[in-house]
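Chemist: I'd like to go over a predicted model; first the sequence, then the structure.
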Amino acid sequence: MAAMMSQLLVVLYTGLCAGRGNRMTDETLPKPSLSAWPSWIMPPKSNVTLQCHTSTNDVNFALRKGNVPVEFPQSPDSTEGMARFLLTDLQASSSGPYTCEYYRREPPQRSSQPSDILLLLVTGEFPKPSLQAPQRGVVTAGETVTLQCQRPDNIFMPIKFALLKAGAAEPIRVQDPAGKETDFSLRSVTVSDAGNYSCVYFLMRAPFWASEPSNHLEITVKDKTERESPKMAETGVGTVELTLIVIFILLFILGVFLIYKYTQCGAAPNKMTKCSRSSKDPQEQRTSVQPGKESDDLSMAITSCSPALVSFHYGYPIITPPCPRFSVTLPGFVNGLGLCIPPHRPHPSPHSTFQRNLG
């Protein structure tokens, strides 16, 4: 940023040196430094503190705007080697180049060289620009982020753009425009580059007016070691939420499957009723089966009453009714899965079988 403003600072510095007072300059005194807190780009009606610092003791400080001394109603708050100049209720007229200097308290009162220029800007004199970024959402550390600041079409004076970050005392970048816009490139970003950004444009000559800041643009930087995907980070869906969604889907599929099985199993008794009306009593079937017709009857039973289960005990077929309708019991749940449990039937004893054959 200092390199980009070097030409302007040289011109301003020459004017300041030409307009200084009659006090002699001591070239052996080190040049002081001047800084602004919280920033040198401030909104109107705010306050800013300009701090002048030197390593020389027993000195008094003076603040200048351009080549004119700034008068204060009371002496600035100063300690050994530093003075604080408080500027309150800033207006557009407060904008401009500031320097500070100091001089020895004891005669001869020779002053130091002036500090480097601090350009104080008060925003709000021009319409705000727009700030856009092609990258949306989360960016990964190490990538390049480009922020484009664009001024309105009705500004034709020579200007510069400044990129601001919330909480930073100094602008991140100061650049010349390319047409009516400029691109700020943040290369190899880190997690510390995350934050809210805005931009302004301002005049580089008197009256040093500055625009309103653009709307804030939030940049989120994700470290490379993080496993969370950018899309997940944007939507705010974490591991717990994703797990619950998967469980819900599985339960839904299981519920549909069980309803289907219960429906299929519940239709079987209707078929069995038709089958029982067209056949004899199961007791009669067991006593009337002939050895030679056993296979035909079995085939007929399986064909005409497919939902039933057919088993043989000592040569006699036993037709088991189909699965019962749904009930909230363990057999009902197992039947819903397609595992029909046949009802318990006592096995005929050899003695009863022998009596039946004799009959």
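Modeler: Looks like it came in fine.
Chemist: For the rest of this, base every contact and every neighbour count on C-alpha atoms.
Modeler: Fine.
Chemist: so how many other residues sit close to Y98?
Modeler: Using other C-alpha atoms under 10 Å, Y98 has 25 other residues around it.
Chemist: Check which helix or strand it maps to.
Modeler: Taking DSSP states H and E as the criterion, Y98 maps to strand 96-104.
Chemist: State the number of residues packed around D296.
Modeler: 10.
Chemist: Show the subsequent helix or strand relative to the strand or helix carrying K231.
Modeler: Using DSSP H and E, K231 sits within helix 230-235. Following helix 230-235 in sequence order, the next helix or strand is helix 239-266 (DSSP H and E).
Chemist: hold the first one in mind and look at this next one:
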Amino acid sequence: TASILVKYEDANSEHKKIYPAKIFGPSNVAEGVKVHLKCSTTGIRGHQDNVNVYLCKNGVGIRIAALDNSEDETIFTMKDVTKEDSGNYSCVYIRDKLLPDQVNSTGDYLVFQVYGDGDLEGHQDNVNVYLCENGVGIRIAALDNSEDDTIFIMKNVTKEDSGNYSCVYSRDKLLPSQLKSTGENLVVFKVDGEWKEIYPAKIFGPSNVAEGVKVYFKCSTTGIRGHQDNVNVYLCKNGVGIRIAALDNSEDVTIFTMKDVTKEDSGNYSCVYSRDKLLPRQLTSTGENLVVFKVDGEWKEIYPAKIFGPSNVTEGVKVHFKCSTTGIRRHQDNVNVYLCKNGVGIRIAALDNSEDDTIFIMKDVTKEDSGNYSCVYSRDKLLPSELKSTGENLVVFKVDVEWKEGLKNVGARVAAALVLLFLMLSVLLLLWRYWGILKQ
């Protein structure tokens, strides 16, 4: 598999924002085989909305798949591939649905080559591993079907050896210079008297926030580095270090906090780490993945919640609506839960990070309270009337005055019947007593 970084490119409309996704798939296959390219938004997007994922070839969309808000991945299958299918593949996603050819995205990609016979999966066959510099093969080593690793040694390196290094493999044997591809990750390798080893790390964080909020970017080396040494982790913006944090050999994660963000904080964020300690601004590199981070003065993260409550009641009763985030959100932060009527917030309640549910009470309801009710939640605190959104489900709530009047009528009829029964029993009792007197 190979992972990619997709850089953000503005869409034609503010309502059609295109976001980068990750792509995983083979780099080299034989003609005629079936190929699976996986597009993933894991760790990149929140789950507020359903999205559409696009597979792009040479920067232009060619396939589309819908992804609901409980899914992170989709797989595009290409059958009987030919040499014409070779190209630079990438993935993006968008909340709006466009024709694939309307989606244009550029950035780092999976270089997919179709040629030769056979495929590249598993340990059935021996393979050839290539060391690539700047996307072109420079060395080759054979790997038999019992081996997973090989080491290339470069002696007496010079500044001319500086470059972006990666590895790929193939069942076929090519001249290294014939191979043009990039591997699952890059080592940005620089030779000079002051050079330091820089390694990519993973980054997790939001894509869109409002001005003035506090933002957390998590840098992780989980599954990437061994724990022999302490390291320094750098948060980078647009490929340049801006923050540094020390990570000892028992830790895998560090969090960088940005307070009161502004539009000037927008950019492409990534994480890297090094055993050496540099001034952040001396570090020029990108991590394993990017967070395309945008600060918008009007935007807030709103997430759907579940609502439970009655559908039909009579006027004057007390009604309970329960809003629940059970199974929907994580519990890192306190949130604000909103009860919405016809898509507009009307009530707010705070929910701390140990709670999943809150109940809104409406007393003496009237016909005017009828409507479509739903629940949403946000880390931000808004005036309810500023919030326009719908939750995971709706309760169509109806207050019926006639039902109440009907019950009153039934009650009146029952009371009248009871009075009539009482009178009849009284008359019968009197007749029975009178009959007894006559017999005497």
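Modeler: Happy to help now that I have it. A quick note: this is a predicted structure, and the numbers were derived from the prediction, not measured.
Chemist: So after superposing, what's the score?
Modeler: Here the TM-score for the pair of chains, by TM-score structural alignment, normalised by the length of structure 1, is 0.37; 186 aligned residues with a C-alpha RMSD of 5.6 Å.
Chemist: hmm, back to that, return the set of buried residues in the helix holding K231 of structure 1.
Modeler: Going by neighbour count (16 or more other C-alpha atoms under 10 Å), the buried part of helix 230-235 of structure 1 is P230.
Chemist: Give the other helices and strands that that helix contacts.
Modeler: strand 138-140 (3 or more C-alpha pairs under 8 Å, 6 or more residues apart in numbering; DSSP states H and E).
Chemist: Give the buried residues for the strand it packs on.
Modeler: Of the residues in strand 138-140 of structure 1, V138, V139, T140 count as buried by neighbour count, 16+ other C-alpha under 10 Å.
Chemist: shouldn't the second one be in contact with E218?
Modeler: No - taking C-alpha atoms under 8 Å as the definition, V139 of structure 1 is not a contact partner of E218, at 11.2 Å.
Chemist: Quick check: the gap between R64 of structure 1 and Q51 of structure 1.
Modeler: Per C-alpha to C-alpha, to the nearest Å, R64 of structure 1 is found 13 Å from Q51 of structure 1.
Chemist: Grab the nearest non-local neighbour of A83 of structure 1.
Modeler: C52 (5.2 Å; C-alpha to C-alpha, 6 or more residues apart in numbering).
Chemist: how about the one you found, secondary structure?
Modeler: With DSSP: H, G, I helix; E, B strand; the rest coil as the basis, C52 of structure 1 sits in strand.
Chemist: So what's the residue count around it?
Modeler: C52 of structure 1 sits with 24 neighbouring residues when counted by other C-alpha under 10 Å.
Chemist: May I ask you to confirm that it is in contact with T79?
Modeler: No - applying C-alpha under 8 Å as the test, C52 of structure 1 and T79 come out as separate, 10.5 Å apart.
Chemist: quick one: the helices in the stretch 301-440 of structure 2?
Modeler: 401-439 (DSSP state H, counting those that start in this stretch).
Chemist: How about the stretch 201-350 of structure 1?
Modeler: 230-235, 239-266, 268-277, 282-288, 294-304, 330-336, 350-358.
Chemist: Determine which stretch of these is the most buried.
Modeler: For the helices of the stretch 201-350 of structure 1, the largest average neighbour count (mean count of other C-alpha atoms under 10 Å) is found in helix 330-336, namely a mean of 17.
Chemist: what's the distance between S78 of structure 1 and C17 of structure 1?
Modeler: Separation of S78 of structure 1 from C17 of structure 1 (C-alpha to C-alpha): 25 Å.
Chemist: Compare those two (neighbour count), which wins?
Modeler: Neighbours were counted for S78 of structure 1 and for C17 using other C-alpha under 10 Å; S78 has more, 16 against 13.
Chemist: ok, the more buried one to K65 of structure 1 distance?
Modeler: S78 of structure 1 is 19 Å from K65 of structure 1, by C-alpha to C-alpha.
Chemist: what's the answer for Q7 of structure 1, then?
Modeler: Q7 of structure 1 is 19 Å from K65 of structure 1, by C-alpha to C-alpha.
Chemist: Between the two, which has more neighbouring residues?
Modeler: K65 (19 against 11).
Chemist: Thought L118 was touching that one, still the case?
Modeler: No - shown here, K65 of structure 1 and L118 do not form a contact pair, counting by C-alpha under 8 Å, at 9.5 Å.
Chemist: So for these two, which residues contact both of them?
Modeler: P97, Y98, T99 (C-alpha atoms under 8 Å, 6 or more residues apart in numbering).
Chemist: S35 of structure 1 in helix, strand or coil?
Modeler: Using three-state DSSP, the structure places S35 of structure 1 in strand.
Chemist: show me the contacts for it.
Modeler: Counting by C-alpha under 8 Å, 6+ apart, S35 of structure 1 touches L50, Q51, C52, L118.
Chemist: Count residues in the vicinity of the first one, would you?
Modeler: Pointing back at L50 of structure 1 there. 23.
Chemist: Would you enumerate the residues in contact with it?
Modeler: For L50 of structure 1, the contacting residues are L34, S35, A36, W37, R84, F85, L86, L87, by C-alpha under 8 Å, 6+ apart.
Chemist: One more: the second one?
Modeler: Applying C-alpha under 8 Å, 6+ apart, we find Q51 of structure 1 in contact with S33, L34, S35, A36, W37, M82, A83, R84, F85.
Chemist: Tell me how far it lies from T273 of structure 1.
Modeler: From Q51 of structure 1 to T273 of structure 1 the distance is 101 Å (C-alpha to C-alpha).
Chemist: before we move on, what about the third one?
Modeler: Plainly put, C52 of structure 1 is 104 Å away from T273 of structure 1 if you go by C-alpha to C-alpha.
Chemist: Please give the element, helix or strand, for the closest residue to Y234 of structure 2 other than its chain neighbours.
Modeler: Sequence neighbours aside, I244 is the residue nearest to Y234 of structure 2 in space, at 4.5 Å (criterion: C-alpha to C-alpha, 6+ apart). Here I244 of structure 2 sits within strand 240-247, counting by DSSP H and E.
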